[in-house]
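1. Have a look at this prediction, sequence included:
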Amino acid sequence: MAPPPELIDDVAAEIFLRLPPDEPEHLFRASLVCKPWLRVISDPAFLRRYRAYHRTPPLLGYARRRKAILEGDADPRLFPTTVVPLAPNPCFRQALDCHHGRVLLHAYEKDHWYLIVWDPVTGDEHRVPDAAIHSLIYSAAVFCAVSGCDHLDCHGGPFRVVFIDTDGSDNLIKACIYSSETGAWSTPVALSDGWETYVKHRQDALNGEYYRSIPFVQPRRGAVLGDEIYFTLWEADAIIKYDCGKNFLFMINAPLQDADNIALMEMEDNSLGFVYIKCSRLYLWSRKANSEGAAEWMQFKLIELMKMTPVSSPDDNAFVVGCAEGVGVIFVTTGAGLFTIKVNSGQVKKIGKPEVYFSILPYMSFYTPGNVQLIGYMLIVIMHVTPYACLLDRLLFVDS
């Protein structure tokens, strides 16, 4: 006598629950085997369990940002790191950020600039007017605007965009925020003269001592920690914090001086992380509250890169160009290419050829079967359905 259908579905769901989210093709291939499996995998309740079980959205791809902002990117697109198809790339000049399942793009059309907030999984695009700041060197961040959201399924909800730059007209650091709910930018706010490091560098520049002394905002990906967005500066050995709730800019000191090639990231405990490479050593710092409640930098980890990361010559150096929060992945570039390093295991993987990489923008999102995605993926795998009997046998013995 055949077992009850409920039992079959329950067992299948427990097996599918353990399929790795960073290899979403397994879930899609399983859904193509038969209708009962498709019903289980596409069930909204199962998909919620799947996301909660794995907790952190996987890395699906990355965009890159060039140092020469006005030149744009010679090949502007999102580079996938899995075999599943993402939505077609919009037409744009420069990628600016990736957070909470969204990609922020800078586009140019008919003598004016504008922003695009794009979801590579669903294909949704939202056009945003350019910020009202005379931008020269700038950065930006896009993030979910839903209070209390766990960011495991951020698709189609309201979002915000923070734009920060060193204004070319007065050399002041300014920021403003856009809300998709109001459809408008806030009035730009400038960093005040109450920050000693900032004032010194800016005064040196105004006195004509050295133009590079101006503390320009680095065109790198920022770190999003709730309502606080962090960006890095050139020459000032400092980090800029924009508080969305207070609409105010702050400056905090970096843990190291003269550290230009750095990356900021959100740590697992929601603290601010600082990554830097010097003399073939990767340093990871975390900013936490001490016993007196004051925030201070603490060295979290040190990784020796001498024999881990391939180089093109003995004089070649490694530079950190990005981080993927939640999955413990750091992006490093050398003359031999672009590599990912897993912080916990030290595993190194090459993902890009040798090029100029200034800032890598990791795109992270769960990619699970839905109507649009399933049709697109079916075109790729319909002739290559993997036999799943062996895979299911192995998964039956995987400990949860």
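-> All right, it came through fine. Because the structure is a prediction, the values reported are computed rather than measured. Numbering: from 1, shown residues only.

2. drop to CA atoms for contacts and neighbour counts, all remaining ones
-> Fine.

3. could you say which helix or strand contains Pro215?
-> Here Pro215 sits in a region with no helix or strand, counting by DSSP states H and E.

4. Looks like it contacts His201 (just checking).
-> Yes - in this structure, Pro215 is within contact of His201 by Cα atoms under 8 Å, at 6.4 Å.

5. Settle it for me: which of these two has more neighbours?
-> Pro215 (25 against 19; other Cα atoms under 10 Å).

6. which ones are touching that one?
-> Contacts for Pro215 (Cα atoms under 8 Å, 6 or more residues apart in numbering) come out as Thr166, Tyr198, His201, Arg202, Leu233, Trp234, Glu235, Ala236.

7. List the buried residues for stretch 235-255?
-> Buried residues in stretch 235-255, counted by 16 or more other Cα atoms under 10 Å: 235-244, 247-249, 251, 254-255.

8. another one to put next to it:
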Amino acid sequence: MAPPATSMADIPDVMLEEIFLRLTAAEDLARASTTCPSFRRVIADHAFLRRYRALHPPPLLGLLQDTFSPAQPPHPSAVAARAFLGFDFSCSSFLPSTPGHTWRPVDFFDGRVLLAGAPDKEDSRFWVRDLAVCDPVHHRYVLLPAVPDDLKALAPQLDLLNLEVFLAPGQNEENPLSFRVMCVAQCTTKLLILVFSSSLGGQGQWHAHTFDQWSGQATSASDGSFIHSHGGLSNRQFVHGCFYWHLHFQNELLVLDVRAMELSAINLPPERGTNSFALVEAAEGMLGMLTEGYGEDPDSDPFWLTYSILRNNQWHLNKVIQLPVNDAALVGVAGGYLLLEALYTTTAQEALKFGCFSVNVKTLQVQFFAELSKPFMYARLYAGFPPSLCAPTI
């Protein structure tokens, strides 16, 4: 007599996990979860979802400004992005509200949203009064303690050029719920970085890192123009565990290693000129750079990207990528893609359209991402999985 056939329900959970971890597309994993209850139980487990996220970083799904503009077919992210149509990323429905007080999104990073709160009529350009870190999918949030007065005093407003607040990876890399919030205060005589870490639990407090060598860079411009340049740092980007800022007037990148909390500098290629650039992860832990390029006549000359890799402290040109657009501006990098906002046409007789194109940072393939009704001036990028495949981040 033949042995009874093995059903799907008889496959051990451990084996199912290993099978599902090999599904590289989130939509395939979502379809598998609807096949049978045992599949759904394994896939919905938060520990499994975190393992999956570690192996397959979530893709870029869309742009956020006043509303969410998702990836559109035929882009590979379009199916997953559809799940976020009409989604409320403002977190206003579950954050505590106070009359005359508004929460404003400041940063999106690793499935979390950082929001700053201040009275509606108050200029919150400097020290914000309230900060909250939210998980927009699971409606969870953490209210951060106020920055203590003694730490604020380290950067008096008369000395403060600019203040930037953003999310950073947690100190405990083994804990998926760990995160940090950083405040970078650019002063005329120093760079002050205040850090809040969730790894310290309910007793988490702000602590300071002061870099006095900043004074040498802050006054390096012979005419003192750096001091009047709104801080001199711009275009913050995160690659390989480090934050990078463009350091004006020196054609350099200022690098903050968030593991060691150490600063360093990297020279930019001199031929870059004033063109915009985006930093990306290159193979073998190296740093890559995509820089926009265009001819002398923007109405007729083509647009392109140059891809360079930093080896032994020297930038080496690797590839030139032609862009099927009439004009373009770099938006940012997230979820394995560089996103460009562009003017383009599909035929010579067609009127110009607004839209976005993506560049896969591994393959350098250019794809249409989405058509837009208007240009997005200060859009933020959102990378993630469909809500059913998201484990809590707080």
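-> That came through, no problem. Remember, it's a predicted structure, so these values are computed and weren't measured experimentally.

9. so can I have CSV of the contacts of Pro215 of structure 1 showing secondary structure and distance to Ala63 of structure 1?
-> Shown next, in CSV, are the contacts of Pro215 of structure 1 (DSSP: H, G, I helix; E, B strand; the rest coil; distance: Cα to Cα, whole Å):
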residue, secondary structure, distance to Ala63 of structure 1
Thr166, strand, 23
Tyr198, helix, 31
His201, helix, 32
Arg202, helix, 32
Leu233, strand, 21
Trp234, coil, 22
Glu235, coil, 26
Ala236, coil, 27
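
10. of those, closest to Glu125 of structure 1?
-> Taking Cα to Cα as the measure, Glu125 of structure 1 lies nearest Thr166 of the contacts of Pro215 of structure 1, at 27.8 Å.

11. aligned partner of the closest one in structure 2?
-> Using TM-score structural alignment, the equivalent of Thr166 of structure 1 in structure 2 is Gln186.

12. Is it correct that that match is in contact with Leu161?
-> Yes - taking contacts as Cα under 8 Å, Gln186 of structure 2 lies within contact range of Leu161: 5.4 Å.

13. neighbour count winner among these two?
-> Neighbour count, other Cα under 10 Å: between Gln186 of structure 2 and Leu161, Gln186 has more, with 24 against 20.

14. who are the neighbours in contact with the more buried one?
-> Leu160, Leu161, Asn162, Leu163, Leu192, Gly231.

15. Same list, the residues you listed, but as TSV with distance to Thr274 of structure 2 please.
-> Listed next are these as TSV, based on distance: Cα to Cα, whole Å:
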residue	distance to Thr274 of structure 2
Leu160	26
Leu161	23
Asn162	22
Leu163	24
Leu192	28
Gly231	18
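
16. Identify the farthest-apart pair in the residues you listed.
-> Spatially, the most separated pair among these is Leu192 and Gly231, at 12.2 Å (Cα to Cα).

17. In helices, which of the buried residues of stretch 235-255 of structure 1 fall?
-> Judged by DSSP state H, helices contain none of the buried residues of stretch 235-255 of structure 1.

18. which residues touch the helix or strand hosting Gly216 of structure 2?
-> Element membership of Gly216 of structure 2 [criterion: DSSP H and E] is helix 214-218. Helix 214-218 of structure 2 has contacts (Cα under 8 Å, 6+ apart) with Thr188, Thr189, Lys190, Leu191, Phe226, Ile227, Gly232.

19. swap in stretch 171-180 of structure 1?
-> Stretch 171-180 of structure 1 has contacts (Cα under 8 Å, 6+ apart) with 131, 133, 158-167, 184-191, 202, 214, 216-217, 242, 244, 247, 249.
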